[in-house]
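*Asks:* next comes the sequence, and after it the predicted model I'd like to discuss.
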Amino acid sequence: MPKHITPVSPPVTRLLTHNGAFHADDVLATVVLSTLWPDASLIRTRDRDTVAAASSDLSAVVYDVGGNYAPMMRNFDHHQPDPPRRADGTPFSAFGLVWQACGAEWLRRIEVAAALVSDTHAELDAGVVLAIDQIDNGCVSPQDLGPVGALTLPALIGDLVPEDDDPEELAAGFETALALARQVLQARAHQVARGHAARNEVAALIAAQADDPVLELPRGMPFARAVQAEEGAHLRFVLHPRAQDWVLYAIESSDGARELRCPFPQTWSALENEALAAASGVADAVFCHRNRFLAVARSRTGAREMAMHALIARDSGSEKSPKSME
């Protein structure tokens, strides 16, 4: 399996990939490589002599063309008769090979915190890069995903490939695809990193708040992973402030059944303001979702009262958990 490497001397002056129709793997590989070496010129060609010369030149990175996988020589192709594969047997795409070698450094370059790079790299590999590997190698097709397949990044990039082989149109389409892919990949990377940072923060708050069934957060943040962990098994609700009110979430069970550990009472379902205040006995209650996984109060005290009333109703056996649905 490919290993992480650090970009080495000499400096890269050329990024070389194939010309003609482009795909998500060469476009995304270009996103990573052009961030690491922003001053390198991008060459798109299939000329054998040019590719062969670049493949033996450490000042060039050759990817998705050339027939070689040699990361220390900065060669990242996957079209060989016996291509490099993941541990599960999935063949790598050019993007997958570049990601294994350069993805961690790319994350540092886009200012993902050093402590989050490893987890972020692994999650993106499993959740994004693997999918590109599978699609590029024909293991799965966007068409297999039904109507939603047309909205996948590989399909959207494919839409930017012009119908004819006009070199100028192909170059313009590649640049448009590159800009799109750069925005999407960077946004996803930062989102994943924020999720890991939040998980660490939420885990610390769980430990600090001991056995309280209501986990109170200082602001809205991703919490599902931390509260589903063993350390969060005692939790029933998550509470945090918003601009004008306080939001209370009923937590899902940890067994994958998507049931709520403690739903809000059925008599609160879909009620608002005065009607909810009357039903709940909480004067500043604002809203309860019809599926009983979310409730809102104007104050922290009101939100915590709603949680306590829901716990009492649950413990009395008068409430059964609905499926958690937005």
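*Replies:* Good, I have the coordinates.

*Asks:* could you use CA atoms for every contact and neighbour count after this?
*Replies:* Noted.

*Asks:* show me where this protein has helices.
*Replies:* For the chain, the helices defined by DSSP state H occupy 24-36, 48-55, 94-109, 114-124, 130-136, 153-159, 167-208, 224-228, 273-280, 300-315.

*Asks:* select, out of these, the one closest to Ala257.
*Replies:* Nearest to Ala257, of all the helices of the chain, is helix 224-228, at 12.3 Å by CA to CA.

*Asks:* residue boundaries of the strands in the stretch 201-326 of the chain?
*Replies:* 214-216, 237-241, 246-250, 285-288, 294-297 (DSSP state E, counting those that start in this stretch).

*Asks:* need the residues that contact the first one.
*Replies:* Under the contact criterion CA atoms under 8 Å, 6 or more residues apart in numbering, strand 214-216 has outside partners Leu205, Ile206, Gln209, Leu235, Arg236, Phe237, Val238, Leu239, His240, Arg304, Ala307.

*Asks:* and here's the other structure:
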Amino acid sequence: MSATKVLKICTHSGSFHADESLAVYMLKTLKQFKNATLTRSRNPADWEEADIVVDVSGKYDGVKHFDHHQREFNTTFNDQYKTKLSSAGLVYKHFGKDIISENLDLDPVSNSKEIEFLYDRVYRDYIEAIDADDNGINKYANHDDLKPLFRDRNFQISSIVSNLNPPWDSDATDADFDAQFAKASEIMGVAFMNFLTYMGKSFLPAKQYVEKAFADRFNADPSGKIVVLDRFVPWKEHLFNIEKENNAVGEILYVLFKDSSNTWRIAAVPLSSSSFDSRKKLPEAWRGLRDEELSTFTGVPGCVFIHAAGFIGGAKTKEAVLELAKQSL
């Protein structure tokens, strides 16, 4: 019986970036490339010998060559995106569904809907920014009009990777660059896997809890404007999608849930999943009050706080936050 062939991954030598650091890591998470060797080289003979070539060679065929530097290259993830792909996006475009199914242990057939959802969301919320950064695409269409309040250049993951390159005056060898690339690939990969695991194991399963709470909303209050979760789950985006699916966009005003300290929270539903502005904030007269002062003012025992901005509050029991929500309506 012949030994299984050891596959070879090749990327370019010298200075490295976030995109190929992640591309190589993603490939190595697949069973197909788990034991593959990595060569970093700009020698065409090494490209020819490799089974897959990433971020070098001037070719893209979706089979062996995954480079984006050629002049005519203009590939995006799909028709919904305008960002040109980097090597990370190219690898993800062709191997992303396998990366998701293998790393999250999802069956490609029975979990096809979940995989399809994650395939798009992981690109949108993680990979696309790496593609844009590597291709020099600004986040803002009119960057000159925006004055930043702080500098985050060295906090961005692409810059963290870039700073791992040996200094220009260090007389670093190819071996030194290779060693630092291994660190960069690990950093990019761990961050990616943490996000993928969160999306697949935490965010996606949370939808069933929000669906049940939405279905039971009239049991919480006849208005149907209050949703009660018996435990905290990531609920905002799921709620917006569930409302849309049920022709109830904008109807839910407050979400109640038990927090990690075993007390209860009342959250005003935001205008969007990333907004602090709410559909209906908690009453202005309550904002900033705490504990006994808040309980006396509202007539609700066991109050803990109402945030000064009016988007969230807390109480010791489910009954208390439910009463605060009813009064807030």
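*Replies:* Right, received. Where do you want to start? No experiment lies behind these values; they were computed from the predicted model shown.

*Asks:* care to give me the TM-score?
*Replies:* Overlay of the two chains. TM-score (TM-score structural alignment, normalised by the length of structure 1): 0.82; 295 aligned residues with a CA RMSD of 2.5 Å.

*Asks:* rewinding a little: what's the closest of the strands of the stretch 201-326 of structure 1 to Leu36 of structure 1?
*Replies:* Going by CA to CA, the one of these nearest Leu36 of structure 1 is strand 237-241, 39.0 Å.

*Asks:* once aligned to structure 2, how far is the closest one on average?
*Replies:* On superposition with structure 2, the mean distance recorded for strand 237-241 of structure 1 (mean CA distance after the TM-score superposition for structure 1) is 0.8 Å.

*Asks:* so what's the counterpart of Ile100 of structure 2 in structure 1 up against?
*Replies:* The alignment partner of Ile100 of structure 2 in structure 1, by TM-score structural alignment, is Leu107. For Leu107 of structure 1, the contacting residues are Val117, His121, Ala189, by CA under 8 Å, 6+ apart.

*Asks:* ok, Asn194 of structure 2 next?
*Replies:* Contacts of Asn194 of structure 2 were listed using CA under 8 Å, 6+ apart, and none were found.

*Asks:* ok, now Leu271 of structure 1?
*Replies:* Counting by CA under 8 Å, 6+ apart, Leu271 of structure 1 touches Phe287, Cys288, His289, Arg290.

*Asks:* and which of these is nearest Asn75 of structure 1?
*Replies:* For those, the nearest to Asn75 of structure 1 is His289 (54.1 Å; CA to CA).

*Asks:* now that closest one: how far from Ala210 of structure 1?
*Replies:* Distance from His289 of structure 1 to Ala210 of structure 1, counting by CA to CA, to the nearest Å: 28 Å.

*Asks:* tell me the spacing between the spatially most central residue of structure 2 and Gly96 of structure 2.
*Replies:* Centrality entry for structure 2: nearest residue to the mean C-alpha point is Asp125, 4.4 Å, by CA atoms, centre = their mean. Distance check for Asp125 of structure 2 against Gly96 of structure 2: by CA to CA, it reads 14 Å.

*Asks:* could you give me the ChimeraX syntax to select whichever of the contacts of Leu271 of structure 1 are buried?
*Replies:* Selecting only the buried entries of these in ChimeraX, with 16 or more other CA atoms under 10 Å as the criterion:
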select :287,288,289,290
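
*Asks:* counting neighbours, which of the contacts of strand 214-216 of structure 1 comes out on top?
*Replies:* Greatest neighbour count in the contacts of strand 214-216 of structure 1, by other CA atoms under 10 Å, goes to Phe237: 27 neighbours.

*Asks:* tabulate the strands of the stretch 201-326 of structure 1 (JSON lines), appending distance to Arg48 of structure 1.
*Replies:* Shown next, in JSON lines, are the strands of the stretch 201-326 of structure 1 (distance: least, CA to CA, whole Å):
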{"stretch": "strand 214-216", "distance to Arg48 of structure 1": "62"}
{"stretch": "strand 237-241", "distance to Arg48 of structure 1": "60"}
{"stretch": "strand 246-250", "distance to Arg48 of structure 1": "60"}
{"stretch": "strand 285-288", "distance to Arg48 of structure 1": "66"}
{"stretch": "strand 294-297", "distance to Arg48 of structure 1": "61"}
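
*Asks:* what is the burial count for the nearest residue to Lys82 of structure 2 once chain neighbours are set aside?
*Replies:* Nearest non-adjacent residue to Lys82 of structure 2, counting by CA to CA, 6 or more residues apart in numbering: Thr76, 6.2 Å away. Thr76 of structure 2 is flanked by 18 other residues according to other CA under 10 Å.

*Asks:* one more: Leu248 of structure 1?
*Replies:* Using other CA under 10 Å: Leu248 of structure 1 sits among 25 other residues.

*Asks:* tell me the residue in structure 2 aligned with it.
*Replies:* Counting by TM-score structural alignment, Leu248 of structure 1 corresponds to Ile266 in structure 2.

*Asks:* for Ala36 of structure 2, see how far away the counterpart of Val31 of structure 1 in structure 2 is.
*Replies:* Superposed on structure 2 with TM-score structural alignment, Val31 of structure 1 falls opposite Tyr25. Computed as CA to CA, the Tyr25 of structure 2 to Ala36 of structure 2 distance reads 11 Å.

*Asks:* coming back round to it: is it true that the residue nearest to Lys82 of structure 2 touches Ser86?
*Replies:* No. With contact defined as CA atoms under 8 Å, Thr76 of structure 2 does not count as touching Ser86 (9.1 Å).

*Asks:* just to revisit the earlier point, closest to Gln244 of structure 1 out of the helices of structure 1?
*Replies:* By CA to CA (comparing all of the helices of structure 1), the closest turns out to be helix 300-315, at 10.8 Å.

*Asks:* name the nearest residue to Asn154 of structure 2, ignoring sequence neighbours.
*Replies:* Distance criterion CA to CA, 6+ apart; nearest residue to Asn154 of structure 2, sequence neighbours excluded, is Ile160 at 6.2 Å.

*Asks:* kindly state which residue of structure 1 is aligned to the one you found.
*Replies:* Aligned partner of Ile160 of structure 2 by TM-score structural alignment: Leu156.

*Asks:* list the residues that contact Leu36 of structure 1.
*Replies:* Neighbour list for Leu36 of structure 1: Glu105, Trp106, Arg109 [criterion: CA under 8 Å, 6+ apart].

*Asks:* nothing else from me, thank you.
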